[in-house]
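Q: A structural model of the following input is requested.
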Amino acid sequence: MTHINVLDPGASPLDYYGYELRRHREAAGLTQRQLGEIVNYTGSLIGQIETARKLPTPAFSERVDAALGTGGLLSRLTELVLRSQLPAWFQQTAELEARAVEICAFHTHLVHGLLQTAAYARAVLGVLDQSNLDDRTTVRLARQRIFQKEEPPVSWLIVSEAALYQQIGGSQTMREQLAHLLSFEHNPLINVQVLPFSVGAHAGLQGSFNLYRFPSDPTIVYTEGYGSGHPTANPDTVKNCSLRYDHLQAAALSLRDSAELIRRVMEERYGEQRDSDGGPVA
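A: Now for the predicted structure:
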């Protein structure tokens, strides 16, 4: 366990965050418990974050920034902290994701991480590994803050119809996840299309992939396997995957028809079942 008196602010972004939190709290003349009462968190949690044993969330940082008058310092550090907690093989891609002006993605079997709800992400991350699940879920969801930027990326996200039927986390989790996808129905910057079963053989049979486009840098193609990620700017690979994506987009349902299919699956497959008396079935 890290001891507060030997915390090295240069050891990691998380250690630096804890150091700055402690420094500003003490400068304000507050104990951990007093600060916790102000921001509606426990003093124990304040202590865990100060000693780099617990990850700060964006909401926590915003409250503490307001309470301590730090000018948004901790909120700015939070993005760095959370990105540093991503798997090492994905950190470079997360930086690409954060810089891209356009993201095109195709997923064969699950909803893209940028559009996952907390419950869905938790269920995905919890397969075979329940350790630090709260923190790992927070880290994944933090990637979605790119949509809150002053100039967020234009995103085209194609998902296979199979992902709508693959029940991850239970019916309630799936209802919430599909409702979340529908919440982007009228957002011109976040476009969700479904590749239907009726298409048959298609240009994405080799697997999921992402395309990241930038104002001046080359386009990057990203694919991943078990515990590894593979970004590349190879012109032939980019050309091939761009062509595949164009064909997938042409084969996918329109934005309106995609939303109708998502809504139908949500209601018919994951809708609340009721008994003869009108009450929900357990």
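
Q: can we go C-alpha only for contacts and neighbour counts from here?
A: Will do.

Q: just how off-centre is the helix or strand that contains residue 155 within its chain?
A: According to DSSP states H and E, residue 155 maps onto strand 154-160. In terms of C-alpha atoms, centre = their mean, to the nearest Å, the centre of strand 154-160 is set 14 Å apart from its chain centre.

Q: how far out from the middle of the chain is the helix or strand just after it?
A: For strand 154-160, the following helix or strand on the C-terminal side (DSSP H and E) is helix 161-165. Offset of helix 161-165 from its chain centre (C-alpha atoms, centre = their mean): 19 Å.

Q: show me what counts as buried in helix 161-165.
A: By neighbour count with 16 or more other C-alpha atoms under 10 Å, helix 161-165 contains the buried residues 161, 162, 163, 164, 165.

Q: one more, for comparison:
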Amino acid sequence: MPGPRELDPSESMLALFGSELREHRSRARLSQENLGEVLGYTGSLVGQIETGRRTPTREFAERLDGALETGGIFSKLWPHITRGQFPGFFKSYAELEPRACQMLEYGGELIPGLGQTEGYMRAVFEAGLPLAPPETIEEKVAARLGRQELLRGPTRPLLWWLLAENAIRRPVGGFGTMADQLGHLVDLVRSRKVVIQVLETSRGAHALLEGSMTLMSFADGIPDTGYVEAPHAGVLIEHPDTVRELRLSYDLARADALSPEASLNLVEKVAKEHQHHADEHRAEPG
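A: Just a heads-up that it's a prediction; the model follows:
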């Protein structure tokens, strides 16, 4: 039986986290199962994080520090896992995002990244990067989860998302994963962290049909800034005239969308449909 996969801590922050976890666990003379029981997780998850195949959450890091009495090393490492993993074209946007007081977004075929569940985003990355090793996928998941920290802060921005109907109906990751994703989206709306409006397919063409975009506004003097993205590429838009054109396109598309209340009702309805399909698949013999 092969031994545990060896990590090179210099490869990435995710590898360093896993290496430190293995070292501290061994020093405490705990098996993966023993440590998992102490933390309230499975031993399998501990093993996957040790080998860089799963991304630790902030809560996992904090529980590690408490259980292993590390003085906070894992909580200090965790934010660095989520930084530096963005593609070059996205880094300028990622630096501005935490400073925004308002963000208007249309994600095209996808749920916006700030609202994605871990299972959904992993499915997106695996589909878009079919040749990437598991470590690369996990680093990208970690980076996106790190961005979501701004939703938990006391001064989180106003988020307004336009969603193509296909973005809520396509079973990304499977029906169960999609049901969980839409359930999470409903929770975000009900906790007043985001406003959503759905653009029904039956509306036909709309002003944002050609791509995805985000418009950011700031309270500290930074001019409104836009961002448009395609697979493996993205452009930050700062010219005032172009930003105004993006805003007009967004407003026109928003006028074609369902109301926030009707949109929430539709998302809840589609979530139940996905869950029904997931239950049917589980019930099938074989």
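
Q: got a TM-score for the two of them?
A: After superposition, the two chains reach a TM-score of 0.78 (TM-score structural alignment, normalised by the length of structure 1), with 267 aligned residues with a C-alpha RMSD of 3.5 Å.

Q: before we move on, the earlier item: next, the mean deviation of the strand holding residue 155 of structure 1 compared to structure 2.
A: After superposition onto structure 2, strand 154-160 of structure 1 sits on average 0.5 Å from its aligned residues (mean C-alpha distance after the TM-score superposition for structure 1).

Q: which part of structure 2 lines up with that strand?
A: Aligned by TM-score structural alignment, strand 154-160 of structure 1 corresponds to residues 158-164 of structure 2.

Q: can you map out the strands along structure 1?
A: Taking DSSP state E as the test, the strands found in structure 1 are 102-107, 154-160, 190-195, 209-213, 220-225, 228-232.

Q: so which of those strands comes closest to residue 15 of structure 1?
A: strand 228-232 (26.2 Å; C-alpha to C-alpha).

Q: ok so, going back, distance to residue 237 of structure 1 for the buried residues of helix 161-165 of structure 1 - can I get that in a markdown table?
A: Converted to a markdown table, the buried residues of helix 161-165 of structure 1 look like this (distance: C-alpha to C-alpha, whole Å):
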| residue | distance to residue 237 of structure 1 |
| --- | --- |
| 161 | 26 |
| 162 | 26 |
| 163 | 26 |
| 164 | 29 |
| 165 | 31 |
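
Q: closest to residue 14 of structure 1 out of those residues?
A: Nearest to residue 14 of structure 1 out of those is residue 163 (C-alpha to C-alpha; 34.6 Å).

Q: so what's the closest one up against?
A: By C-alpha atoms under 8 Å, 6 or more residues apart in numbering, the contact set of residue 163 of structure 1 is 108, 109, 110, 111.

Q: by neighbour count, which of those residues wins?
A: With neighbours defined as other C-alpha atoms under 10 Å, the most crowded of the contacts of residue 163 of structure 1 is residue 111; it has 24 neighbours.

Q: what's the matching residue for residue 223 of structure 2 over in structure 1?
A: By TM-score structural alignment, residue 223 of structure 2 lines up with residue 218.

Q: same check on residue 189 of structure 2?
A: Per TM-score structural alignment, residue 189 of structure 2 is aligned with residue 185.

Q: what is the neighbour count of the closest residue to its match other than its chain neighbours?
A: Leaving aside its sequence neighbours, residue 185 of structure 1 sits nearest to residue 259 (C-alpha to C-alpha, 6 or more residues apart in numbering; 6.8 Å). For residue 259 of structure 1, the neighbour count with other C-alpha under 10 Å is 22.

Q: got the contact list for the aligned residue in structure 2 for residue 259 of structure 1?
A: Mapped onto structure 2 by TM-score structural alignment, residue 259 of structure 1 lines up with residue 264. Residue 264 of structure 2 sits next to 186, 189, 196, 197 when contact means C-alpha under 8 Å, 6+ apart.

Q: same list, these, but as CSV with neighbour count please.
A: Shown next, in CSV, are these (neighbours: other C-alpha atoms under 10 Å):
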residue, neighbour count
186, 19
189, 17
196, 26
197, 26
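
Q: name the residues of the longest helix seen in structure 2 that are buried.
A: The longest helix of structure 2 (DSSP state H) is helix 260-283. By 16+ other C-alpha under 10 Å, the buried positions in helix 260-283 of structure 2 come out as 260, 263-264, 266-268, 270-275, 277-278.

Q: by how many degrees do that helix and strand 195-199 diverge?
A: Angle, helix 260-283 of structure 2 to strand 195-199, by axes from the mean of the first three to the mean of the last three C-alpha atoms, to 10 degrees: 80 degrees.

Q: between strand 158-164 and helix 260-283 of structure 2, find me the angle.
A: Angle between the axes of helix 260-283 of structure 2 and strand 158-164 is 60 degrees (criterion: the same axes, to 10 degrees).

Q: what about the contacts of residue 163 of structure 1, which are in helices?
A: Those of those lying in helices (DSSP H): none at all.

Q: of these, closest to residue 31 of structure 1?
A: residue 111 (42.7 Å).

Q: so who does the closest one touch?
A: Residue 111 of structure 1 touches 159, 163, counting by C-alpha under 8 Å, 6+ apart.

Q: and the gap between it and residue 230 of structure 1?
A: Distance, residue 111 of structure 1 to residue 230 of structure 1, by C-alpha to C-alpha, to the nearest Å: 19 Å.

Q: which one is residue 35 of structure 2 nearest to, not counting chain neighbours?
A: Counting by C-alpha to C-alpha, 6+ apart, residue 35 of structure 2 lies nearest to residue 43, which is 6.9 Å off, once chain neighbours are set aside.

Q: quick one: residues contacting that neighbour.
A: If you count contacts by C-alpha under 8 Å, 6+ apart, residue 43 of structure 2 has them with 32, 33, 34, 35, 36, 37.

Q: many thanks, have a good one.
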